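>>> Everything below, folded, please.
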Amino acid sequence: MEKKGKKEEPVRNKTVDVVADSNYSIISPEYNKAFRAWRNNEKNEYAFRCRKREGEAVYVEGVGYHAQDPAAEERRAMIRINMIIGIGMLFYLLIEHLLPAILMSLVHLLGVDVSYCYSDGTVYGNQMVVLVILMLKTLLKYLVPICIFRRSFRMPRQVAYHLKPVVPRDVPISTFVTLVVFAVANVWLLFSPINVLRTSTLGSAYYTVSYMDHSYQIIYLLFELFMVCVMQEVLIHGDMLHVLRQFGDWHAIILTAFMAVCMTPSYVTALMELTFAIVSGISVIRSGSLLIPILNRILYHLLLFLFFIMEIWPNQVLYSYRLLMMLGILLIGILGCLLLIRPSKQNPALMPQKHYISGKERIRLLFHMGPLAIIFFLCALLMVIEVIL
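From the prediction side, this is the model:
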């Protein structure tokens, strides 16, 4: 009697579709639809997409038939994106350090006396002209890379610039977390032998226009507080964050945080910029809104400026209570977080993304020869020069 052979199971073709496997359920359906459409666009060379089915090959004109490799597709998209980010940030640094000299040369041709002091990095001369030079430099150093990212990535507006929070409860939560981060990251400033607060955004802005009339000072400080905060968040957590998100949420948050540090290459502000940028990136992904980190950045800089004012104004009473104020900010932030944060498995902070190349290779790609590698080198060089001088 013959034994019956085992029933053979049908061979199932394994399909890989990295876009379909991505999970953005925490964000609104409009976000999901727009983001998936952007990634599925065959003409989009900055999207990481790969549809692979075992046993099948795809014909590519000029190449022939080949089996798609998710790792190769991910590596190719990451290199292209890193190249554009590096170019945008390179323009940022060039405008920051070279444009004032160019503008002053043009102003000199018109017979206006304007000079630059290298010891304190301040422009002196006609107050109106100096104010225009400073504001024009600041606008261009943000708008140029923003335009480069918009023109290259073509990210949908409902993805990169969505303002209405999808999760309204995250608005107060992110504010309280910002207070905690502010206190933890800056409490050491109260005991620092150097005036670190001067190098913060509004502190540096105040010293830049300290010799001007009060009206010019107010205009420039309000410009730095509101306009600059908006442009910083648009640059870091607009197109850049969301185009990197296709490689994983943590990859996008950490890399944009390092870009925020590169925008202000100073060893004394690196910690505060890094920590705040990480919190802002998480709040954008959690809430789906760019407005929340903008408001939190304004609050963060206002608090820094408050402690800075205590140092330059001769008020010993306020100065002696700085530590208590910092501890009070920390306590308010902790209490607010404890009251509002509710863990939920259905509403995780960050979504896991399937990836095909290792973390070590991702780091290697960041330092691959190109504009982004130059940015890291220049920022490290500027920090070393700051320490020496």
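
>>> For the rest of this, base every contact and every neighbour count on C-alpha atoms.
Fine.

>>> measure the most centrally placed residue in the chain to Ala160 for me?
For the chain, the residue whose C-alpha lies nearest the mean C-alpha position (CA atoms, centre = their mean) is Ile236; its distance is 2.9 Å. Distance from Ile236 to Ala160, counting by CA to CA, to the nearest Å: 10 Å.

>>> Find residues that contact each of those two.
Counting by CA atoms under 8 Å, 6 or more residues apart in numbering, Ile236 and Ala160 have no shared contacts at all.

>>> Identify the residues contacting the residue nearest to the centre of the chain.
Ile236 makes contact with 256-257, 259-260 under the criterion CA under 8 Å, 6+ apart.

>>> mind redoing it with 6 Å?
Residues near Ile236 by CA atoms under 6 Å, 6 or more residues apart in numbering: Thr256.

>>> got the residue ranges for the strands in the stretch 101-250 of the chain?
114-117, 122-125 (DSSP state E, counting those that start in this stretch).

>>> Which secondary structure elements does the last one sit against?
Counting contacts by 3 or more CA pairs under 6 Å, 6 or more residues apart in numbering; DSSP states H and E, strand 122-125 is packed against strand 114-117.

>>> let's see 10 Å
If you count contacts as 3 or more CA pairs under 10 Å, 6 or more residues apart in numbering; DSSP states H and E, strand 122-125 packs onto helix 70-109, strand 114-117, helix 127-153, helix 201-208.

>>> Give the buried residues for that strand.
Burial within strand 122-125, assessed by neighbour count using 16 or more other CA atoms under 10 Å, is assigned to 122-124.

>>> Now find how far off-centre that strand is within its chain.
Put simply, strand 122-125 sits 30 Å off its chain's centre (CA atoms, centre = their mean, to the nearest Å).

>>> Identify the residues contacting it?
Strand 122-125 is contacted by residues 100-101, 104, 112-117, 129-131, 133-134, 204-205, 207-212 when judged by CA atoms under 10 Å, 6 or more residues apart in numbering.

>>> one more to put side by side:
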Amino acid sequence: MQAHHIDVVADFTYNSHNSNYNRDYKSWRSTNKLPCMYRFSGDPRAAVYVTGDAVSRPTAKNTERLALMKCSEKIGIALLIVLLTELIGGSVAIWILRRMHLDIQLDPISLSMVGSPWLLTAVRCLLLLLKYGIPALLLIQICRIPRKVALPIMRGGLREEVAAVGFAMTAAAVYSIFGASAGVQAAQEIFTHKDFSAITAAGLFDAVIGSFLAELLMRGAILQLLRQFGDHFAVSTTAVLAFLLPNALPDRIGELLIGLMAGYLMLKGGSIMKCVHLRVVYVSLCYARLMLIYTEQVMPLWQYALLLSSFGTLLLAYYAVVQENPFRLDNRKTQLAAGEKLFAMTQTVTTLPWLAAAALVTLFQIFY
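This next block holds a predicted model:
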């Protein structure tokens, strides 16, 4: 029996509900000549494959491993920027502003910023831009990700919108349960400034602009690069990367859930706006939870979590009924096994130090 010709790009399944995204993603993988593109073709009998950088490799596995390492190298740069901004961005901003004789300082006990409400709002907004915006734009630029791939938009898609709201409510319910004992300090830090306009501006920026920039980085850039190596691998790895970013444990759990849910919606619906809507609803519900805490729990948190989980379950049940194969993703297997992919990702000079630092910060924040 004659062996068939192998073409990774042609054999890939492009089946999101957005036909334009399917076409643009396939075109990007077919034409981009960067080494980070996983693209090989050839006759299995010859055992020679051509990668994205037009260099022949002896085996398909070696081709995939090298392409994944190139992707991981670029992703590591973006994640290092996120990590540094989260760890020292606030301190650097305070130092610069204090040199300008502005009313802001760092509380040595809570490690939170105190000062003028509007100045605090401006600093937090700036840090969000630096944390997500700069890495996202840098990664999109160096990997030459087209706008239509990084920001695919599809009008309509009511079913995915329903799923996005259901996912967001479910994630917010889980966050409310795990963060029940950690919300008092956060609520006091946010709402004790007594400047409602500054609080509103900060909340809106976080919920809308922050959500868009976070999804642009995680789903618009990182997920698109990793999708070459399998849908399940891309969704789960992106979610784990978000979990490892510096945060309190409840926030990490929320980011993990959002990563899984938004990644699924991105690949299923082919529209990044569904992911943004999911995160906007999630962040808004988390702020609503803080308001409940600050107002001495007009509604007990367990009732709030139960209400969210009930409505979220109903919406997801509706989505499961009206959507054919609702929670299935294709492109499950590539040449490398999951363990081999994870090992390849950690073998670069940018990802390895980020992973080590993120793991240390995670252990410190969880246990101390």
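
>>> returning to what we had before: aligned partner of the residue nearest to the centre of the first structure in the second structure?
With TM-score structural alignment as the criterion, Ile236 of the first structure lines up with Met218 in the second structure.

>>> can you pull the contacts of the counterpart of Glu73 of the first structure in the second structure?
Alignment note (TM-score structural alignment): Glu73 of the first structure maps to Thr63 of the second structure. Neighbour list for Thr63 of the second structure: 35, 38-40, 48-52, 55-57, 335-336 [criterion: CA under 10 Å, 6+ apart].

>>> Can you tell me which of those residues has the most neighbours?
In terms of neighbours by other CA atoms under 10 Å, the contacts of Thr63 of the second structure top out with Tyr38 at 29 neighbours.

>>> What does that residue correspond to in the first structure?
Match for Tyr38 of the second structure (TM-score structural alignment): Phe48.

>>> Just the element for that match, please.
Using DSSP states H and E, Phe48 of the first structure sits within no helix or strand.

>>> ditto for the one 4 residues further on
In this structure, Lys52 of the first structure sits in strand 51-53 according to DSSP H and E.

>>> other SSEs contacting the very next helix or strand once past that strand?
Going down the chain from strand 51-53 of the first structure, the next helix or strand is strand 58-60, by DSSP H and E. Packing partners of strand 58-60 of the first structure (3+ CA pairs under 10 Å, 6+ apart): strand 64-66.

>>> For Cys123 of the first structure, what is the corresponding residue in the second structure?
To be clear, residue 123 of the first structure is Val; Cys isn't right here. In the second structure, Val123 of the first structure lands on Met113 (TM-score structural alignment).

>>> before we move on, what about Gly248 of the first structure?
Checking TM-score structural alignment: Gly248 of the first structure goes with Gly230.

>>> for Met263 of the first structure, same thing?
Mapped onto the second structure by TM-score structural alignment, Met263 of the first structure lines up with Leu245.

>>> Distance to Tyr216 of the first structure for the strands of the stretch 101-250 of the first structure - can I get that in TSV?
Putting those into TSV (distance: least, CA to CA, whole Å) gives the following:
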stretch	distance to Tyr216 of the first structure
strand 114-117	16
strand 122-125	13
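
>>> which stretch among the ones you listed comes nearest Phe182 of the first structure?
Closest approach to Phe182 of the first structure among those (CA to CA): strand 122-125, 27.8 Å.

>>> sorry, back to before: separation between the residue nearest to the centre of the first structure and Met83 of the first structure?
In this structure, Ile236 of the first structure and Met83 of the first structure are 16 Å apart, going by CA to CA.

>>> Next: Pro29 of the first structure.
Taken as CA to CA, the span from Pro29 of the first structure to Met83 of the first structure is 30 Å.

>>> More neighbours: which of the two?
The neighbour comparison of Pro29 of the first structure against Met83 (other CA under 10 Å) goes to Met83, with 18 against 11.

>>> Counterpart of the more buried one over in the second structure?
Using TM-score structural alignment, Met83 of the first structure sits opposite Glu73 in the second structure.

>>> Please apply the same query to Leu339 of the first structure.
Matched to the second structure by TM-score structural alignment, Leu339 of the first structure sits across from Tyr318.

>>> which residues does its match contact?
159, 162-163, 166, 312.

>>> and it, what element?
For Tyr318 of the second structure, the enclosing helix or strand under DSSP H and E is helix 301-322.

>>> which parts of the next helix-or-strand element following that helix are buried?
The helix or strand immediately downstream of helix 301-322 of the second structure is helix 338-345, counting by DSSP H and E. Within helix 338-345 of the second structure, the residues that count as buried by 16+ other CA under 10 Å are 341-342, 344-345.

>>> mean per-residue distance, helix 338-345 of the second structure to the first structure?
With mean CA distance after the TM-score superposition for the first structure, helix 338-345 of the second structure departs from the first structure by a mean of 1.7 Å once superposed.

>>> Which elements pack onto that helix?
Helix 338-345 of the second structure packs on helix 60-99, helix 231-244, going by 3+ CA pairs under 10 Å, 6+ apart.

>>> Would you mind giving the residues in the first structure matched to it?
Counting by TM-score structural alignment, helix 338-345 of the second structure lines up with residues 359-366 of the first structure.

>>> what's in contact with the matching stretch?
So stretch 359-366 of the first structure is contacted by 75, 78-79, 82-83, 86, 247, 251, 255, 358, 367-368, 372-373, 376 (CA under 10 Å, 6+ apart).

>>> Any idea how far that stretch is from the middle of the chain?
Put simply, stretch 359-366 of the first structure sits 19 Å off its chain's centre (CA atoms, centre = their mean).

>>> What is the burial count for Val322 of the second structure?
10.

>>> Next up, the contacts around it.
Arg159.
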